[in-house]
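> Predicted model and sequence follow; I will ask about them next.
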Amino acid sequence: MLLYFIITCFPFIFFLKSLTLKPLPPWATEMRLLSPWFWKNVSLFSISKLIKNSLTLSYFTSIPSKMSLKKMSFTSKVDNFDEVEEGVMSVLDLPELVLEGILERLPPAGLCSMAGVCSSLRSRCISDHFWKKHMKKKWGRLIGPAAYREWQWYIALRKDSNHVKQGKPKGLMRILSIVRASWWIKSKVDESNKQSSLPDDSIMSWFLALETGRFWFPAQVYNRQNGHVGFMLSCYDAELSYDPRTDTFQARYPPHGRRAVAIENSVPWERLRAPPVDASPHDLHISDCLNELRPGNNIEIQWRRNKEFPYGWWYGVVGHLESCDGNENYCRCHNSDTVVLEFNQYTPDSRWRRTTINRKEHREEGDEADGFYGGIRKLSSEDEISTWKRLWPSEALE
C-alpha cells in the first residue's frame, strides 16, 4: 500500500513543479481581479486534501498495482518497475476518474490555474460540466431569463465585432445597434480574446464576465438608491455590474420621463434578486391570483408614478373590508369583488396606506395624482416574505 501511495503521488509532485513554468492564457489571468475568497481556496493545503480524497477513491476501484507511467489507465500494466525512474510523470497519468474527481472539487480560480498548464487540461477545465455548479452556486439567485438573453446579445456583439476593425459597424453589429436601443454599454473586444481558446458561449466565459464586472446584466434591487424614502419596500429593475474587490454591485436604473440614469454604488447581495416575472418593467403583469386572495395574504403589486415610468414591485398585504370586524369566523371578505390592499409601512392617515381593486375586472387602476396600480403577485415563498420583512423601515412612512 505504501508503494502504491508513492507511485500515485509522483505525478502530482511533477505537476506542481510545472505550474510555475506554464504561463496562463489571457482569460485565466483575469482571475487575479477576483475576490480573495477564491485564492484562499487554492492553497496547497486544499489541493493536498483533494489528492487525499482522490487516493481514497482510487483505492476502492481495484487499480492494478503496476501501471505504465507514460499512459496510466485502469487496464495498462508494466513489466519492469524501473520505468518509474525513467518515465516523465504528469497529473494526466492519473486515472480518468481520479482526475475528474480532483477537478470537480476545485474552486473557480483552481480550474483557471489548471487550464493554463497544458492543452489537455485546458480542454477538461473549460468544460461546462465543471462550471455549471459554480454558476448555479454563486449566480443562480440573480440570473434569470432576462439575464440569459442579455448574455446572448453580448456574445453576438462580440462575435460580430471581431470582424469590425475600424469605421462604422457593419452586418449584425449595425442591426443590433439599431434594434437594441436600450443597450447602454457597447462591448469592447480585447485583442487577447482573439488568441484565447476559451469559447465565448461557454459557461466559464459567462462566469468570468460576471465575476470581473465586464458584463452588465438585468436584475432587481430592493429599496433602490440606498433606501430612499420614496422607494422603501419596493423592488425596481436595474442593470448590475459586480465589483470583486468589494463583493458588491453597481446598479444603473434606466431613465424615465425627463430623469436621467440613476446610479447606485456598493449594493449588497441581500438587496438583489432575479426578476420574478419575465417581462419588461413597462408591461402590465396579468394577475392570475385575484380569485385566491384572502385577508392576511402577502402580495406584491406593480406601481408607477405615471405612464412614462417603469413599474416597480411594492410589498403589501390583503386587508379586511371596512364592514368586516376581522373575526375569522364571520369574515366574508373573500366573497366580495372588492379587495383591500394595505401597505402598513405607511402611517394610518397616509394616502398610500390603503387602496382597493376589483377582483373581477382589475387591470391597471389609478391616476396621475396617486399613481397607477398594476398586476398582482401572491407570495407563497417564505424566502420572499422574509426578505421583505427584513427590509422593513425603522419608522412608519408619511
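Everything's here; your move.
> make it CA atoms for all contacts and neighbour counts henceforth
Will do.
> Tell me which stretches of the stretch 201-350 of the chain form strands.
For the stretch 201-350 of the chain, strands defined by DSSP state E, counting those that start in this stretch occupy the ranges 217-222, 234-243, 248-253, 262-267, 272-273, 298-304, 312-319, 338-342.
> also this one, for the comparison:
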Amino acid sequence: MAPKKKASSRAENVISSPEMSVLDLPELALECILGRLSPAGLCNMAGVCRSLRDRCREDYLWEKHLREKWGRVIGSAAHREWRRQLAATGAKQKRLLASLTRLLPLYWIKLRLDGGTKLRSFIPHDSIMSWYLSLERGRFWFPAQVYNREHGHVGFMLSCYDAELSYDSNTDTFHARYPPHGRRTIVIEEGVQWDRIRAPPVDTPPHDLHISDCLHDLRPGDHIEIQWRRNKEFPYGWWYGMVGHSVLCDGNEHFCRCQNADIVILEFKQYTPGSRWRRAMINRKDHREEGNETDGFYGGIRKLHTKEEISTWRQLWPADILE
C-alpha cells in the first residue's frame, strides 16, 4: 500500500501546482511565437487575455503581413487615402460626441466611453492591424491601377488605368470601380485577378500630365509606357509601347542616329502594320501633350527599367494582333 500512497501524493502535487502560461515565456521567445502566427492566428490569440490582446495588435507584427500580401498593390496613394479616411472618421466622432454632450449628462458619456467595455474599440482604428483587416474584409476601397480594364475589352488591351479597388475574400479577387468620364457613368468590374493590379508607379493623378524625365535618354528598343486619353474629358491611361526607328533608318546599330533626333518614334506592335494606332511621334525637346480629337492625346512617358515591369506587359499580350 505504501507505493500507492506515494503515487497519489505526487499526483496531488502536480494537480495543485500552477500551470505554465505562454506569458511566462521569455520576452524574445514570445515575440518569436507571435511573429510566426498568421493574421487569423493573431486575431485568435488576441482574444485570450488583455495582455496578449495588446501584444497581438502591435504594428510591427502586422507590417510584415501587410507587406507580404498587399505590398505589390498598395502604394503611397492608398496610404494617403487611408490617412484621409482616418482623419474624416476622427472628425465625425468628435462631432458626435459634441452632440451627445449637449443632449446627455457629461458624466454618463464619460462613464460609457472610459469605463464601458462595450464601447471600447478592440482594434485601434489607426493601427496597421485595422488597415490590414479593412483591406481583407473589403471595407476599404483603395486607389490602384488595373491592366486591360473591363475584362480585357479590345479598346483597352495593353493599357493600365486608375481605379478604386475592394477585395473579395470569398473569391480572392477584386471589384474595380472606374471613375466616370465623358458621358459614361461609374463602371464596376468584378473578378479582377491579382496579376492585373499594380500600385501606381508615379504619383501623377489620372487627369494630370506626367512630366517626363527620360526624353533625352530614349533610344530604339527601349520599353516605355505613355499616357493616352481619348479626349480632354477622359482620364489618362498608361499604354505599353517601344521606341522605334524612323522610316529613313534601316536599324543598323552602326549607322543609326535615331537617339540623337528631335523626333522620337513610338511603336505599339500589338496593332497591325498600317493601323493608325501602330506608330506615334513626339518631340524630344519640348514634348507636352500632343494629339487631336480623332487620334486622341499622348501625354507623359515613363521608361521601363526593370525586367519585371516588361515581363508583366508581355504576359498581357493579346492572342491576336489588333486592327
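Arrived safely, thanks for sending. The shown structure was predicted, so the numbers you read here are calculated from the model rather than taken from an experiment.
> tm score of chain vs chain?
Remark: TM-score between the superposed chains equals 0.88 [TM-score structural alignment, normalised by the length of structure 2]; 293 aligned residues with a Cα RMSD of 1.7 Å.
> okay if I get the strands of the stretch 201-350 of structure 1 as TSV plus distance to residue 59 of structure 1 and mean neighbour count?
Converted to TSV, the strands of the stretch 201-350 of structure 1 look like this (distance: least, Cα to Cα, whole Å; neighbours: other Cα atoms under 10 Å):
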stretch	distance to residue 59 of structure 1	mean neighbour count
strand 217-222	46	24
strand 234-243	43	23
strand 248-253	44	20
strand 262-267	48	16
strand 272-273	44	22
strand 298-304	55	22
strand 312-319	56	23
strand 338-342	64	22
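> For those strands, give me a markdown table that also has distance to residue 99 of structure 1.
Formatted as a markdown table, those follow (distance: least, Cα to Cα, whole Å):
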| stretch | distance to residue 99 of structure 1 |
| --- | --- |
| strand 217-222 | 34 |
| strand 234-243 | 32 |
| strand 248-253 | 34 |
| strand 262-267 | 39 |
| strand 272-273 | 36 |
| strand 298-304 | 48 |
| strand 312-319 | 48 |
| strand 338-342 | 58 |
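> Could you say which one of these comes nearest to residue 109 of structure 1?
Minimum separation from residue 109 of structure 1 across the strands of the stretch 201-350 of structure 1 (Cα to Cα) falls at strand 234-243, 16.5 Å.
> Mean deviation, the closest one versus structure 2?
By mean Cα distance after the TM-score superposition for structure 1, the fitted strand 234-243 of structure 1 averages 0.2 Å away from its aligned residues in structure 2.
> give me the stretch of structure 2 that that strand matches.
Aligned by TM-score structural alignment, strand 234-243 of structure 1 falls on residues 159-168 of structure 2.
> Give me the contact list for the matching stretch.
Residues lying outside stretch 159-168 of structure 2 but in contact with it, judged by Cα atoms under 8 Å, 6 or more residues apart in numbering, are 135-149, 173-179, 200, 206, 236-240.
> rerun that using 7 Å as the cut-off
135-138, 140-149, 173-179, 206, 237-240 (Cα atoms under 7 Å, 6 or more residues apart in numbering).
> Give me the distance from that stretch to the chain's centre.
Averaging C-alpha positions (Cα atoms, centre = their mean, to the nearest Å) puts stretch 159-168 of structure 2 9 Å from its chain's average.
> report the longest helix in structure 2, please.
Scanning structure 2 for the longest helix, with DSSP state H as the assignment, gives helix 76-103.
> Return the set of buried residues in that one.
The neighbour-count check on helix 76-103 of structure 2 (16 or more other Cα atoms under 10 Å) flags 77-78, 82 as buried.
> hey, where'd the helices end up in structure 2?
So, for structure 2 - with DSSP H - the helices run 2-16, 27-35, 39-46, 50-56, 59-70, 76-103, 106-110, 128-136, 149-152, 307-315.
> Of those, which is nearest residue 260 of structure 2?
Across the helices of structure 2, closest to residue 260 of structure 2 is helix 307-315 (Cα to Cα), at 24.4 Å.
> corresponding residues in structure 1 for the closest one?
The aligned range for helix 307-315 of structure 2 in structure 1 is 382-390, by TM-score structural alignment.
> ok now that stretch, how far from the chain's centre?
Mean-position distance between stretch 382-390 of structure 1 and its chain equals 20 Å (Cα atoms, centre = their mean).
> same thing with stretch 103-121 of structure 1?
On the basis of Cα atoms, centre = their mean, stretch 103-121 of structure 1 sits 21 Å off its chain's mean C-alpha point.
> Stretch 280-290 of structure 1 too?
The chain centroid and the centroid of stretch 280-290 of structure 1 are separated by 24 Å, computed with Cα atoms, centre = their mean.
> Just tell me the aligned range of that stretch in structure 2.
Matched against structure 2 by TM-score structural alignment, stretch 280-290 of structure 1 falls on residues 205-215.
> try stretch 6-21 of structure 1
Counting by TM-score structural alignment, stretch 6-21 of structure 1 has no counterpart in structure 2.
> Buried ones in stretch 310-323 of structure 2, by neighbour count?
In stretch 310-323 of structure 2, counting by 16+ other Cα under 10 Å, buried: 313, 316, 322.
> Take the buried residues of helix 76-103 of structure 2 and write them to JSON lines, including distance to residue 225 of structure 2.
Output for the buried residues of helix 76-103 of structure 2, formatted as JSON lines (distance: Cα to Cα, whole Å):
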{"residue": "77", "distance to residue 225 of structure 2": "19"}
{"residue": "78", "distance to residue 225 of structure 2": "22"}
{"residue": "82", "distance to residue 225 of structure 2": "28"}
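> Now flag whichever of those residues is closest to residue 6 of structure 2.
Among the buried residues of helix 76-103 of structure 2, and counting by Cα to Cα, the member closest to residue 6 of structure 2 is residue 82, at 64.9 Å.
> residue in structure 1 matching the closest one?
Match for residue 82 of structure 2 (TM-score structural alignment): residue 151.
> quick one: contacts for that match?
No contacts exist for residue 151 of structure 1 under Cα under 7 Å, 6+ apart.
> what's the answer for the one 10 residues further on, then?
Contacts were defined as Cα under 7 Å, 6+ apart; by that measure residue 161 of structure 1 touches residue 173.
> any idea how far the residue mapped onto it from structure 2 is from residue 191 of structure 2?
Aligned counterpart of residue 161 of structure 1 in structure 2: residue 92 (TM-score structural alignment). Residue 92 of structure 2 sits 33 Å away from residue 191 of structure 2, going by Cα to Cα, to the nearest Å.
> Perfect, that will be all.
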